[in-house]
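**Q** No sequence on hand, only this structure:
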């Protein structure tokens, strides 16, 4: 490894491997790394024509540089992929074609993945098994994954979906939400549900001013 490569590589955080769900971030990191190393010539320039006896020194130099950057770019890209992902990408002679093949495969799988996450998010229900906090955090996690896949899910929508997902014991929380003007954040919602869960565990089945008490307590902090 040359000193120049080492210095430039140290300027970047560790390169994450493409695992099928992080394409956008991975592609950004690959572009930055190849640009920093000045290997992006192979991405910006088409493959030069084969050299001939009449080729100029400039043409020979460009050909040699392009071949080098293309070969090293391919190695870097392939090394930055999980094995099971790399195995599903067709072999290409150029780094530019290889990145295009990765992008095409990702776009196809992204549609399937997005559909699966949307189906999961809109049908998630708390069946009483496990804590309500765990259930709500799973909903937030799926919403975050959808946002990463360019299907933004805002807090207000998460709150509405979450209010309809728990068991009937939490119905009073939904009633309280719909009868007041305030819009809760996801964190507020989780805290209120957890307080109700604690009350249920203690045998208190009636919610009395649960939301008002929560807000008063947190305003006093």
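**A** Received the coordinates, thanks. Here the structure is a predicted model, which is why all the values come from computation and not from measurement. Residues are numbered from 1 along each chain as shown.

**Q** going forward, measure contacts between C-alpha atoms and count neighbours the same way
**A** OK.

**Q** And the residue positioned nearest the centre of the chain, how far from residue 101?
**A** By Cα atoms, centre = their mean, the mean C-alpha position of the chain lies nearest to residue 148, the distance being 4.0 Å. Distance of residue 148 to residue 101, given as Cα to Cα, to the nearest Å: 21 Å.

**Q** where's the nearest residue to residue 110 once chain neighbours are set aside relative to residue 114, distance?
**A** In space, not counting the residues next to it along the chain, residue 110 is nearest to residue 149; the distance is 7.3 Å by Cα to Cα, 6 or more residues apart in numbering. Look at residue 149 and residue 114: by Cα to Cα, they are 7 Å apart.

**Q** what about the longest helix in the chain?
**A** Among the elements of the chain assigned as helix by DSSP state H, the one spanning the most residues is helix 95-123.

**Q** elements contacting it?
**A** With contacts defined as 3 or more Cα pairs under 8 Å, 6 or more residues apart in numbering; DSSP states H and E, the packing partners of helix 95-123 are helix 41-44, helix 57-79, helix 132-148.

**Q** can you pull the buried residues of it?
**A** Within helix 95-123, the residues scored as buried using 16 or more other Cα atoms under 10 Å are 95-96, 98-99, 101-103, 105-106, 110, 113-114, 117-118, 121.

**Q** close enough to count as contact, residue 128 and residue 167?
**A** Yes. The pair residue 128 and residue 167 passes the contact test of Cα atoms under 8 Å, sitting 6.6 Å apart.

**Q** dump the residue contacts of residue 151.
**A** By Cα atoms under 8 Å, 6 or more residues apart in numbering, the contact set of residue 151 is residue 114.

**Q** That one sits in which helix or strand?
**A** Remark: residue 151 resides in no helix or strand, with elements defined by DSSP states H and E.

**Q** And here is the other one:
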């Protein structure tokens, strides 16, 4: 049998070297991940992203920025939906439908009944007879 004598100092120095190597490889991976993330972000957005220490922080920062932009787009589409002007029936219904679809894509759910009410309420006065008939019906 072999007898292995390892001094305490030698063992500790090997542990320190091992930890240092692991940290260096982790920092290389982090830098590479940050480079990939920054390269995949559109150039117009890239300038507005603050510098971060880790790739995880960078992803969280980007996520926060896009959450804010989702709310802004939801607001803009709702304003467009509310202020939509009538041109002709077919075009008007298509515009309302497109805005509702965009809002649903942004995780803002609007019921189909509400969509129909938006269309009917935004019709001009020449459709008053239709509006009265629609509102007097008890069915959907």
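**A** Yes, it's here. Nothing here was measured: the structure is a model prediction, and the numbers come from that model.

**Q** quick revisit: map the residue nearest to the centre of structure 1 onto structure 2.
**A** Matched by TM-score structural alignment, residue 148 of structure 1 corresponds to residue 105 in structure 2.

**Q** before we move on, what about residue 158 of structure 1?
**A** Structural correspondence for residue 158 of structure 1 with respect to structure 2 (TM-score structural alignment): residue 115.

**Q** Also residue 122 of structure 1?
**A** Alignment note: residue 122 of structure 1 maps to residue 82 in structure 2; criterion TM-score structural alignment.

**Q** Please name the residues that touch its match.
**A** Going by Cα under 8 Å, 6+ apart, residue 82 of structure 2 touches residue 118.

**Q** Reduced to three states, what does residue 52 of structure 2 come out as?
**A** coil (DSSP: H, G, I helix; E, B strand; the rest coil).

**Q** That one: how many residues sit nearby?
**A** The number of residues packed near residue 52 of structure 2 is 13, by other Cα atoms under 10 Å.

**Q** Not counting sequence-adjacent ones, nearest residue to it?
**A** What sits nearest to residue 52 of structure 2 in space, not counting adjacent residues and going by Cα to Cα, 6+ apart, is residue 58, at 5.6 Å.

**Q** What lines up with the one you found in structure 1?
**A** Matched by TM-score structural alignment, residue 58 of structure 2 corresponds to residue 98 in structure 1.

**Q** Surely its match is in contact with residue 88?
**A** No. Taking Cα under 8 Å as the definition, residue 98 of structure 1 is not a contact partner of residue 88, at 11.7 Å.

**Q** Could you double-check that the match of residue 158 of structure 1 lies in contact with residue 96?
**A** Yes. With contact defined as Cα under 8 Å, residue 115 of structure 2 reaches residue 96; the gap is 7.3 Å.

**Q** Report the contact partners of the residue nearest to residue 52 of structure 2.
**A** Listed by Cα under 8 Å, 6+ apart, the contact set of residue 58 of structure 2 reads 34, 51, 52.

**Q** try 10 Å this time
**A** Residues near residue 58 of structure 2 by Cα atoms under 10 Å, 6 or more residues apart in numbering: 33, 34, 37, 38, 49, 50, 51, 52, 64.

**Q** Now do the same contact list for residue 94 of structure 1.
**A** With the criterion set at Cα under 10 Å, 6+ apart, residue 94 of structure 1 makes contact with 42, 43, 46, 47, 67, 69, 70, 71, 73, 74, 100.

**Q** Repeat the analysis, applying 7 Å as the threshold.
**A** Residues near residue 94 of structure 1 by Cα atoms under 7 Å, 6 or more residues apart in numbering: residue 70.

**Q** Show me what residue 36 of structure 2 lines up with in structure 1.
**A** Under the alignment (TM-score structural alignment), residue 36 of structure 2 maps onto residue 76.

**Q** Could you find the counterpart of residue 33 of structure 1 in structure 2?
**A** Following TM-score structural alignment, no counterpart is assigned to residue 33 of structure 1 within structure 2.

**Q** now residue 33 of structure 1: how far from residue 136 of structure 1?
**A** Computed with Cα to Cα, the distance linking residue 33 of structure 1 and residue 136 of structure 1 is 38 Å.

**Q** When those two are compared, which one has more neighbours?
**A** When residue 33 of structure 1 is set against residue 136 and neighbours are counted by other Cα under 10 Å, the residue ahead is residue 136, at 26 against 21.

**Q** What residue in structure 2 is paired with that one?
**A** Aligned against structure 2 by TM-score structural alignment, residue 136 of structure 1 finds its counterpart in residue 93.

**Q** Test my guess that that match contacts residue 119.
**A** Yes. Taking Cα atoms under 7 Å as the contact criterion, residue 93 of structure 2 and residue 119 are neighbours in contact, 6.5 Å apart.

**Q** quick revisit: just the closest of the contacts of residue 58 of structure 2 to residue 139 of structure 2, please.
**A** The shortest distance between residue 139 of structure 2 and any of the contacts of residue 58 of structure 2, using Cα to Cα, involves residue 64 and amounts to 43.1 Å.
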